[in-house]
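Asker: Give me the fold of what follows.
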Amino acid sequence: MSHYILSIDQSTQGTKGLLFDENGILIARADKSHRQIINEFGWVGHDPMEILQNTLAVCRRVTEKAGIPKSDIKAAAISNQRETSMMWDRETGKPLDHAIVWQCARAKEICERPEFAALSESFQEKTGLNLSPYFPAPKFTWLMEQIPEARILAKKGRLCCGTIDSWLVYCLTNGRSFKTDYSNASRTGLYHIRNLKWDEELCSAFQVPPDALPEVCMSDSNFGSTTLGGWLDAPIPIHGILGDSHGALFGQDCRLPGQAKVTYGTGSSVMMNLGTEPRISKKGLVTSLAWGLNGRIEYVFEGNLNYTGAVITWLRQDLGLIRTDQEATKRAYEANPNDRTYFVPAFTGLGAPYWDSHATGMFTGITRTTRRNEIAKACLDCIAYQISDLTDLMSEESGFPLSTLRADGGPTASSYLMQFQSDIARVKVQIPDIQELSGMGAAYAAGIAIGLYNADTIYRHIQRKEYAPEMSPMQQEQLYAGWKHAVRQTLHHL
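Answerer: Next comes the predicted model:
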């Protein structure tokens, strides 16, 4: 009999069902996208019920695609888009509204209120985060103030406030389990990352009842059992939960202090393992819990970017300048190498390390010779520049000099982007031969927890392609200085 781990990777654009065998090798994948609900104000939402139905669908589809008996699945795992926030009725399971997606800046007014000005330093010290509409705490406040039913349910002790992982756990266990893991809890802006508990002062400030928040568990805990909506003949345990970026860090085998990875997606996360001691950044990085595994808590530095892969989607879907994502790479190669067009993709403000929610996007350096190829090149280049902003800071503030950056996500298919990333960041960039790193990390956590995988041998099958810096230091300095100048022009507070 063979044994398998079923991993659910619930991301911004869709949901994947992934099956890993007893050697940790991916044998099948099924995908289903969901709607991006964007209104006239630019607010971004997701339908939680659509996400749940898609989750059940891909779990069934991937098992059928693999042609395995469903009784051979021994555990489930979940990796998830992290800061996307929602509320639901604990008794009925009914969502009170669409989930507010992590990209959405509708809560920026809340972060600018005078009462939070005095709280900002304490907020960072406790949570490791910067006060920003990016994180769930102000999103929850927005929901509490805009939805009368939320306040009514809170008084009755029936309100659930959670991120997508806790929503899926709740639904997949038929309401028996309302839990989250350390990685997801540390991203809410309500969790004290040293004391390891929901912070009462912050919960009060953001109008979130502590009893409305999920129980926080080790990432490899048993989060409850599921039959996947009655599809399985016998329940299986949900044994590994990690926020998507944390899952990718674990999947990339960045388990030692100083190791770092970047996940290129709709947005991007650059993350460095700090080990067991937290450090608080003074220059715009955030500190989070990496995970709780095998009884051990570890920390990370992280920088989050709102728009990286989404820039290419915008170039294709909204501007119509390219027909496929691959065409952006082709046009970048064909562009005039001396063109100095820069694009700063501040569609909804800038994330780390600038944290300016009022910044707006800008093309600069355009001349009469700037054409479609040069625009495509600038859009790819801005991804690498944003990542380099973060890797430079991580090396500086952690004390760990970064020589290698492990990369995953769809945009890593662009050889132009990966070489430019290596050149601008002055590091080796390594890309594994598997792209489903977030889901794989959660699956490995689950497999190790149930004794199916050995943590010291499970990564041996991964092969990596490497890019090394080729650009001269002088050219790198000139190009990077031009990027910094372009960013300064977009910042609202300068």
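
Asker: From now on I want contacts and neighbour counts done on CA atoms only, so please keep to that.
Answerer: Noted.

Asker: Return the residues in contact with R488.
Answerer: By Cα atoms under 8 Å, 6 or more residues apart in numbering, the residues touching R488 are L494.

Asker: could you redo the last one with a cut-off of 10 Å?
Answerer: For R488, the contacting residues are V344, Y354, A359, L494, by Cα atoms under 10 Å, 6 or more residues apart in numbering.

Asker: can you check T84 too?
Answerer: 11-12, 44-46, 99-104, 134-136, 139, 162-165, 188.

Asker: mind listing which of those residues are in strands?
Answerer: V44, G45, H46, A99, I100, G162, T163 (DSSP state E).

Asker: just curious, which of those residues is nearest to R296?
Answerer: T163 (23.0 Å; Cα to Cα).

Asker: what sits against that closest one?
Answerer: By Cα under 10 Å, 6+ apart, the neighbours of T163 are 80-87, 99-102, 136, 180, 184-185, 187-188, 213-214, 243.

Asker: Please apply the same query to V169.
Answerer: So V169 contacts 78, 175-180, 223-226, 238, 241 (Cα under 10 Å, 6+ apart).

Asker: Show me the residues you listed that map onto strands.
Answerer: Per DSSP E, the subset of those in strands is I78, K179, T180, S225, T226, I238, I241.

Asker: between these, which is closest to M394?
Answerer: Distances from M394 to the ones in strands among the contacts of V169, taken by Cα to Cα, are shortest for I241, at 25.6 Å.

Asker: Show me the helices in the stretch 301-450 of the chain, by range?
Answerer: Secondary structure of the stretch 301-450 of the chain (DSSP state H, counting those that start in this stretch): helices at 309-313, 325-334, 372-398, 415-425, 437-449.

Asker: which helices and strands does the second one pack with?
Answerer: When contacts are defined as 3 or more Cα pairs under 10 Å, 6 or more residues apart in numbering; DSSP states H and E, helix 325-334 sits against helix 309-313, helix 372-398, helix 415-425.

Asker: what's the closest of the contacts of R488 to I366?
Answerer: V344 (12.9 Å).

Asker: For the closest one, give me its contacts.
Answerer: 307, 311, 350, 359-364, 378-379, 381-383, 385-386, 483-484, 486-490.

Asker: Buried only: go through those for me.
Answerer: 307, 311, 350, 359-361, 364, 378-379, 381-383, 385-386, 483, 486-487, 490 (16 or more other Cα atoms under 10 Å).

Asker: before we go on, could you also do this sequence so I can check it against the first one:
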Amino acid sequence: MAEKIIVIDEGTTSTRTMLFDAGGTPLGSAQREFHQHYPGPGLVEHDAAEIWEATLACTREMVARAGGASAVAAIGITNQRETVVFWDRATGEPLAPAIVWQDRRSAADCAALKEAGHEPMVQAKSGLLLDPYFSGTKIGWALAHWPQLKEAGDRLAVGTIESYLVYRLTGGVHVTDASNASRTLLMNLDDRRGWDEELCDLLGVPGTLLPEITGCTTTVGTTDPALFGGAIPITGMAGDQQAATIGQACLTPGQTKATFGTGAFILSASGTTRPHSTNRLLATILVQEGDVRSFALEGSVFVAGSLIQWLRDGLGLLASAGESEGLARSVADNGGVYLVPALAGLGAPHWRPDARAALSGLSFASTKAHVARAALEAQAYQAHDLKSAFAADGVDWAEVRIDGGMAANDWMAQDLADMLDITVERPDFVESTALGAAMLAATGAGLYPDLASAAAAMRGTATRFTPALGADKRKTRLAGWQSALAKVLA
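Answerer: So this is what the prediction gives:
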């Protein structure tokens, strides 16, 4: 019986395909970077054809590593959420650029909808807020501004990244999983009948363009045999942040994970009870197994690892992302320097798409080490703001399990523990997103009876960081952050 699992992990800047055994041990990985395009201020796009080509190449490598399609029990897919793709149903080819989750082009539309008083209804139904971050306003904007989409007529298909990949992999299956659907502004979390007609009408998105909503641990189709030399079932799908939460085995209400990748995303599981936030946090579907939906409370920060990338590529202050840790350790403190990383606006709990980044407290004594340290410190400050919002909504964190590329930075992990004043746990295998998708696929393929069993069997060991900073120093640093943040929010 085939027991190897392939995971397609579709990030914001690269595609990666990983091979796992049924116990969660990684057996191989292939990765391709792809381009982000910035056609104007606040605009972020991808070429979906480039993403498909990279995905196909990486997946073929891992099928070969596994020993052929017959050795693979299942494929799991996890993806950058909220990014939308527009393609031709007949050919699978993109009809327009993919609009990336970071894109802010629908900010004016969101502001107008808020001004008209629609946000309470939208939040009550979708669990989300009116922000250009989410897929629905991106789709509405594209349909109104890109003539080629209207010209396509019935040939036009729309979906998030996992939906597009399944379409290409299977040769025409148009589905999305419940976790990704819950990030669109077009789904009623309390209704099992599919897309919400009132929300679709509000955002100008015909439901006929959208995929069918499925569970996260179900067989949605099989790959075209011509792609990999045999058909492989696709049995697990979830958005990247939900997959990371699953990979960290945060399935019990109150368990919390924080992913520090391009952005920072913190989710606390809430079980089968849907959370309702009064502090600008989001309710989202964590996973759907069969007909059973489990939910999470989420706080989303738009800029985390991308800040370090910007220091490296945009400003040339770093030779490599890893250099930031050594620079942070080389100075005794931040020297009064604070960096509010609103390069793509501010997410939770502020939701200010108009906010712009600010670097404050500079003097002739400031060095690039202070700037690098301020960038890393900003991650703990943003997490602290979210911790306060979660606590106000009745979910206080006892500990946090972290992952993502930035989590490999020991200095940052310790700073999180210090500023949050709680234990921070980091898995020794930090690719929690891919591991979570492997758990979903293994469950969907019948290798485990349920997701909890898969998580218990497949999650590995972890390293713990405990608070080591005095209360006075913590208070002083937070006061400096609040002062810098207030200037950005003014």
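
Asker: what's the TM-score here?
Answerer: The TM-score (TM-score structural alignment, normalised by the length of structure 2) is 0.96; 486 aligned residues with a Cα RMSD of 1.6 Å.

Asker: closest one to A117 of structure 1 among the helices and strands packed on helix 325-334 of structure 1?
Answerer: Using Cα to Cα, those put helix 372-398 closest to A117 of structure 1, at 24.9 Å.

Asker: tell me which residues in that closest one are buried?
Answerer: Buried-residue list, helix 372-398 of structure 1, by 16+ other Cα under 10 Å: 373-391, 393-395, 397-398.

Asker: what do you get for stretch 409-417 of structure 1?
Answerer: Within stretch 409-417 of structure 1, judged by 16+ other Cα under 10 Å, the buried ones are G409, P411, T412, S414, Y416, L417.

Asker: measure the fifth one to G93 of structure 1 for me?
Answerer: Spelled out, that is Y416 of structure 1. 46 Å (Cα to Cα, to the nearest Å).

Asker: any chance you could map the helices in the stretch 151-300 of structure 2?
Answerer: So, for the stretch 151-300 of structure 2 - with DSSP H, counting those that start in this stretch - the helices run 161-170, 178-181, 197-203, 225-228, 240-247.

Asker: Export the ones you listed as TSV, with columns for distance to L189 of structure 2.
Answerer: TSV is the format used below for these (distance: least, Cα to Cα, whole Å):
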stretch	distance to L189 of structure 2
helix 161-170	19
helix 178-181	9
helix 197-203	12
helix 225-228	36
helix 240-247	15
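
Asker: a markdown table for the helices and strands packed on helix 325-334 of structure 1, including distance to S219 of structure 1?
Answerer: What follows is those, written out as a markdown table (distance: least, Cα to Cα, whole Å):
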| stretch | distance to S219 of structure 1 |
| --- | --- |
| helix 309-313 | 28 |
| helix 372-398 | 24 |
| helix 415-425 | 31 |
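
Asker: Figure out which of these is closest to R340 of structure 1.
Answerer: Comparing those under Cα to Cα, the one sitting nearest is helix 372-398, at 8.3 Å.

Asker: Going by distance to C254 of structure 1, which of the contacts of R488 of structure 1 wins?
Answerer: Y354 (26.0 Å).

Asker: quick one: the alignment partner in structure 2 of that closest one from L128 of structure 2, how far?
Answerer: Using TM-score structural alignment, the equivalent of Y354 of structure 1 in structure 2 is H350. Spatial separation of H350 of structure 2 from L128 of structure 2 under the definition Cα to Cα is 13 Å.

Asker: can you check A375 of structure 2 too?
Answerer: On the measure of Cα to Cα, A375 of structure 2 and L128 of structure 2 end up 28 Å apart.

Asker: who are the neighbours in contact with A185 of structure 1?
Answerer: Counted by Cα under 10 Å, 6+ apart, A185 of structure 1 has contacts 82-83, 127, 136, 162-163, 166, 179, 191-193, 196-198, 213-217, 243, 288-289.

Asker: Is it possible to get JSON lines of the contacts of V169 of structure 1 that adds neighbour count and distance to I424 of structure 1?
Answerer: Supplementary listing: the contacts of V169 of structure 1 in JSON lines, determined by neighbours: other Cα atoms under 10 Å; distance: Cα to Cα, whole Å:
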{"residue": "I78", "neighbour count": "31", "distance to I424 of structure 1": "34"}
{"residue": "G175", "neighbour count": "16", "distance to I424 of structure 1": "48"}
{"residue": "R176", "neighbour count": "15", "distance to I424 of structure 1": "49"}
{"residue": "S177", "neighbour count": "19", "distance to I424 of structure 1": "46"}
{"residue": "F178", "neighbour count": "25", "distance to I424 of structure 1": "44"}
{"residue": "K179", "neighbour count": "22", "distance to I424 of structure 1": "41"}
{"residue": "T180", "neighbour count": "29", "distance to I424 of structure 1": "37"}
{"residue": "F223", "neighbour count": "27", "distance to I424 of structure 1": "42"}
{"residue": "G224", "neighbour count": "20", "distance to I424 of structure 1": "45"}
{"residue": "S225", "neighbour count": "20", "distance to I424 of structure 1": "47"}
{"residue": "T226", "neighbour count": "23", "distance to I424 of structure 1": "46"}
{"residue": "I238", "neighbour count": "25", "distance to I424 of structure 1": "41"}
{"residue": "I241", "neighbour count": "39", "distance to I424 of structure 1": "34"}
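
Asker: count of neighbours near L489 of structure 2?
Answerer: For L489 of structure 2, the neighbour count with other Cα atoms under 10 Å is 12.

Asker: Just to check, it is in contact with G347?
Answerer: No. The criterion here is Cα atoms under 10 Å, and L489 of structure 2 misses it with G347 at 11.9 Å.

Asker: what helix or strand is L19 of structure 1 on?
Answerer: Using DSSP states H and E, L19 of structure 1 falls within strand 14-20.

Asker: how big is the offset of the helix or strand just after that strand relative to structure 2?
Answerer: Note on strand 14-20 of structure 1: by DSSP H and E, the next helix or strand toward the C-terminus is strand 26-33. Overlaying structure 2 shows strand 26-33 of structure 1 at a mean distance of 0.7 Å from the equivalent residues (mean Cα distance after the TM-score superposition for structure 1).

Asker: How about strand 26-33 of structure 1, which residues are buried there?
Answerer: L26, A28, R29, A30, D31, K32.

Asker: Does the third one touch A66 like I think?
Answerer: This points to R29 of structure 1. Yes. Counting by Cα under 10 Å, R29 of structure 1 does reach A66; the two are 8.3 Å apart.

Asker: anything in contact with each of those two?
Answerer: Common neighbours of R29 of structure 1 and A66, using Cα under 10 Å, 6+ apart, are L18, L19.

Asker: Save the contacts of V169 of structure 1 as a markdown table, and put in distance to A425 of structure 1 too.
Answerer: Putting the contacts of V169 of structure 1 into a markdown table (distance: Cα to Cα, whole Å) gives the following:
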| residue | distance to A425 of structure 1 |
| --- | --- |
| I78 | 32 |
| G175 | 46 |
| R176 | 47 |
| S177 | 43 |
| F178 | 41 |
| K179 | 38 |
| T180 | 34 |
| F223 | 39 |
| G224 | 43 |
| S225 | 44 |
| T226 | 44 |
| I238 | 38 |
| I241 | 31 |
